[in-house]
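*Asks:* Here is a sequence with its predicted model. Questions after.
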Amino acid sequence: MGMDRKEEFSAWMREYGLFFVGVYTGGNFIFPEILEEEIAKIEKVAKLASGLGAEHLVIGGGAVRSNGIQDEDYILLGKALDRIAEIAESNHLIPSYHPHMGTCVETPEQLDRLMSCTSINICPDTAHIEAGGGDPVETVRKYIGRIRYIHLKDYENGTFLPLGKGHQKFAEIINLLKEADYSGWVTVELDEYADPLEGAKISRDYLRKLDL
């Protein structure tokens, strides 16, 4: 992004009264031969995001080998995430790992294994947690001390949905955050929906009805 586009982006954010909450990026992180290239990319992303006023650097990834996941992969991923956390913090960003389908961190057991190998925060995406066989409420309860940012997304029958269209227990999740005096961002996400604007309105109306 050239300097002219940076200024254009910042002006657009001001015009619409938006906050630049954070950026998401990732990599394989378990292959030493390309790790330095991945780290260099993330360092570039972190500097750009920080310069534009972002607060969070969210990291996904951890490749799944063609012959299956090895326990060493969690050690390698954890070490890479610790390096990335240092890069984020040096750029005044809050680093968090985002468990995601299609990586080696899908299931609750895989998440626990990784979290034991790194000190980075966790950014739970409630729908990805459930899609991986986990309980979003229990995940938030277990890792509340390491949550600085969270994504809410509903889920049912293999589909990501606007809030209230699935069966997730968002009231319980939000109450857990309140009990922990959580003061960070809670972002409502939806990867795709037939009518994106309508999907956003459905989620907004659902949150208003919760009256939390």
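*Replies:* Noted; the coordinates are in hand.
*Asks:* make it CA atoms for all contacts and neighbour counts henceforth
*Replies:* Fine.
*Asks:* got the contact list for stretch 134-141?
*Replies:* Residues from elsewhere that reach stretch 134-141, judged by Cα atoms under 8 Å, 6 or more residues apart in numbering: 107-108, 124, 126-127, 129-130, 147, 168-169, 172-173, 176.
*Asks:* want to compare, so here's the second one:
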Amino acid sequence: MTQASVGTQDKSRNPDPRYNMLTIGVCPDQWGVWFPEDDKQIPWEKALDEMAEAGFSVMETGPFGYFPKEPKRLTAEMAKRGFRVVAGTGWGILHKEEAWAETEKTFRAIAETHAAVGAEYIVHLPPLFRDDKTWQFVDDRVLSPQAWNLYVQNANRLGQIIKEDYGLKMVLHPHGDSHIETPEDIARIFEATDPAYVNLCLDTGHIVYGQGDPIEMVKTYPDRIDYVHIKAFDPDLVRQAHEEDWPFGEAVARGASVTPPAGEPDMQKLVDALAELDKELYVIVEQDLYPADQAFPLPNAIATREYLAQCGLGVH
């Protein structure tokens, strides 16, 4: 696929103009990547080549350090394959005073690189209370009132730094096994934070995992949804995961994250709901696949992109 032809894929050219505000993209999660470095993950050059082959041209870079951190090299590698970078991603602890210096340092580094390559968003992923790999508890499952208040204070503080110092927008990302998982958690954080600095990355899969309804959430938070991760989870496995208290990583290992049209949400209804917001949105295709058989992501991503195009997101 040529660079020019890849470039036509990111923006809908659907005869129905409702969908033309939605721009499809991809990130390394769709290729089974959760960590900057891990011997179970596909090498970044191969993943990037395959992402272009699958027909994507908009990129969220995923774990900082998986792709090159140096802006000129990152720009060159992306441009060579017809990509433009729209977002970076970072993990950072907000609810512990002693962790703030490291969180700020990490996000300043991510923001500096991504501002330099023309990105618009930084996605804040909450730290998990169970480790991604060992599945052991590493933090309190429920935050104390003091820790929660600090979480809110530092979310606003970090969003302000990212906006005022780097010209980027920060979006908080709900996540399984984190302190922002359920609809109640999400309502609580967005009632408390300042929309000038903190808004929502609507991750449809994690909202299903948190036993919420992403389509209802679109209707509830039309002004706070600035960015979207689109993916599906198997509701039966989600139910079992919560009933048996599986770690999130175990749920993924057992196949809870599925390829649309399998699972929830209903993608046609979701895309329609997003289109009805009538605002520009990046909609980033994801599927939690770590660790993935390296032969699986490419055909799986092609099938996903083609199905979403049938729903109005992107083009064939």
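*Replies:* Noted; the coordinates are in hand. Treat the numbers as computed from the prediction; the structure is a model and nothing was measured.
*Asks:* Need the TM-score from the superposition.
*Replies:* Laid over one another, the chains give 0.90 as their TM-score (TM-score structural alignment, normalised by the length of the first structure), with 211 aligned residues with a Cα RMSD of 2.1 Å.
*Asks:* about what we covered before: filter the contacts of stretch 134-141 of the first structure down to the buried ones, PyMOL style.
*Replies:* Isolation of the buried members of those (16 or more other Cα atoms under 10 Å) is achieved in PyMOL through the command below:
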select buried, resi 107+108+124+126+127+129+130+147+168+173+176
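*Asks:* quick one: which of the contacts of stretch 134-141 of the first structure is nearest to residue 32 of the first structure?
*Replies:* For the contacts of stretch 134-141 of the first structure, the minimum distance to residue 32 of the first structure (Cα to Cα) is 24.4 Å, reached by residue 107.
*Asks:* Translate the closest one into the numbering of the second structure.
*Replies:* Matched by TM-score structural alignment, residue 107 of the first structure corresponds to residue 182 in the second structure.
*Asks:* re earlier: so which of the contacts of stretch 134-141 of the first structure belong to strands?
*Replies:* Assignment to strands by DSSP state E places none of the contacts of stretch 134-141 of the first structure there.
*Asks:* and of the contacts of stretch 134-141 of the first structure, the nearest to residue 194 of the first structure?
*Replies:* Checking those against residue 194 of the first structure with Cα to Cα, the nearest one is residue 127 at 18.0 Å.
*Asks:* corresponding residue for that closest one in the second structure?
*Replies:* Structural correspondence for residue 127 of the first structure with respect to the second structure (TM-score structural alignment): residue 205.
*Asks:* cool, and residue 71 of the first structure?
*Replies:* Taking TM-score structural alignment, the alignment pairs residue 71 of the first structure with residue 145 from the second structure.
*Asks:* Tell me, how many residues neighbour its match?
*Replies:* Burial of residue 145 of the second structure is recorded as 9 neighbouring residues (other Cα atoms under 10 Å).
*Asks:* Distance-wise, check the equivalent of residue 264 of the second structure over in the first structure relative to residue 145 of the first structure.
*Replies:* Taking TM-score structural alignment as the criterion, the aligned counterpart of residue 264 of the second structure in the first structure is residue 167. Residue 167 of the first structure is 25 Å from residue 145 of the first structure, where distance means Cα to Cα, to the nearest Å.
*Asks:* Where do the strands of the stretch 151-300 of the second structure begin and end?
*Replies:* When assigned using DSSP state E, counting those that start in this stretch, the strands of the stretch 151-300 of the second structure occupy the ranges 169-172, 198-203, 225-230, 232-233, 257-258, 281-285.
*Asks:* Put together JSON lines for these, with distance to residue 118 of the second structure on each row.
*Replies:* Compiled in JSON lines, those are given as follows (distance: least, Cα to Cα, whole Å):
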{"stretch": "strand 169-172", "distance to residue 118 of the second structure": "12"}
{"stretch": "strand 198-203", "distance to residue 118 of the second structure": "19"}
{"stretch": "strand 225-230", "distance to residue 118 of the second structure": "16"}
{"stretch": "strand 232-233", "distance to residue 118 of the second structure": "29"}
{"stretch": "strand 257-258", "distance to residue 118 of the second structure": "31"}
{"stretch": "strand 281-285", "distance to residue 118 of the second structure": "14"}
